[in-house]
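J.: Generate a structure from the sequence data that follows.
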Amino acid sequence: MTYPLIVVPFVIVTAAVTLATLRRPRFRERMASSGLLALVLVGLTLVFDNLMIAVDLFSYPDEHLSGLRLGLAPIEDFAYPLCAAFLVPALFTLLSPRPSPKDAA
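T.: The predicted structure follows:
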């Protein structure tokens, strides 16, 4: 089960960075947008991973996987698009300067 263990740090970092933006403005809107983006990315991953595995562009050794699959694609492959959908906007939010109170007025 190597691949599931590789995914864990990405998920932990994504959760931590996303939660760090909790008090920033528009958190709910950002989470809704990230959720929609995650659905799109997971859909694309589902289609294209299955196609690439079906035509033998790559394969995964079974002993390194959790055993859960969506079609031919191992479930571990879906962690990366999910992390990207939430981590990138969260990092952008954290790295953007906060508006000063006088700018808000």
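J.: CA atoms for contacts and neighbours, from now on please.
T.: Fine.
J.: list the buried ones in stretch 11-31?
T.: The neighbour-count criterion (16 or more other Cα atoms under 10 Å) identifies Val11, Thr14, Val17, Thr18, Thr21, Phe27, Arg30, Met31 as the buried residues of stretch 11-31.
J.: quick one: contacts for the closest residue to the last one other than its chain neighbours?
T.: It refers to Met31. Distances taken as Cα to Cα, 6 or more residues apart in numbering place Phe86 nearest to Met31, at 7.5 Å, with adjacent residues excluded. Contacts for Phe86 (Cα atoms under 8 Å, 6 or more residues apart in numbering) come out as Thr14, Thr18, Met31, Ser34, Gly35, Ala38.
J.: Please generate a structure for the following sequence too, so the two can be compared:
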Amino acid sequence: MVFRSIEIYYDIDTIPEVAASVATSGLPRWHEADRALEFRADAIELIEDALVGAHAGEWEGAGISRREVSFGFAVDDFDAAEAIVRNAVTGTRFEHFREIVRNEFDMVAVA
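T.: As a prediction, the model looks like this:
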């Protein structure tokens, strides 16, 4: 059995709600971290709705570091999932992600 996921990464400094208020790169203050987390939650909701609606994926997890926010979805088809993501975010404040990373694990080999 093969497990596939995509992870979507945003640089903190490119998040509109954070970039407008940060003089230096990264997350120096808690209120800016809150803005980054709110942005991430909103992005997850938008993208998850699109993936679930197309029966193409479901939310898997999320992370934050000083310089980036990320979140991932379990998917069956990389190309279809990426197309759905790109379509969902086009024209929104979420369209400027840094990258989408594909992960694939052979669950039999892992066990």
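J.: Now compute the TM-score of the two chains, please.
T.: Comparing the two superposed chains by TM-score structural alignment, normalised by the length of the first structure, the resulting TM-score equals 0.35, with 58 aligned residues with a Cα RMSD of 4.1 Å.
J.: quick one on the thing from earlier: could you measure from the residue nearest to Met31 of the first structure over to Leu36 of the first structure?
T.: Relative to Leu36 of the first structure, Phe86 of the first structure is positioned 10 Å away (Cα to Cα, to the nearest Å).
J.: cool, and Leu95 of the first structure?
T.: 22 Å.
J.: ditto for Thr45 of the first structure
T.: Taking Cα to Cα, one finds Thr45 of the first structure at 14 Å from Leu36 of the first structure.
J.: Neighbour count: these two, which is higher?
T.: Ranked by neighbour count (other Cα atoms under 10 Å), Thr45 of the first structure and Leu36 place Thr45 first, with 17 against 13.
J.: What helices and strands are in contact with the longest helix anywhere in the first structure?
T.: Longest helix of the first structure, by residue count under DSSP state H: helix 27-54. Contact analysis of helix 27-54 of the first structure by 3 or more Cα pairs under 8 Å, 6 or more residues apart in numbering; DSSP states H and E lists strand 73-74, helix 79-95 as its packing neighbours.
J.: which is the next helix or strand following the longest one?
T.: Next in sequence after helix 79-95 of the first structure, counting helices and strands by DSSP states H and E, comes helix 101-104.
J.: Any buried residues in the helix or strand containing Asp42 of the second structure, and which?
T.: Using DSSP H and E, Asp42 of the second structure sits within helix 30-53. Neighbour-count burial for helix 30-53 of the second structure flags 32-33, 35-37, 39-40, 43-44, 46-51 (criterion: 16+ other Cα under 10 Å).
J.: Right, I'll leave it there.
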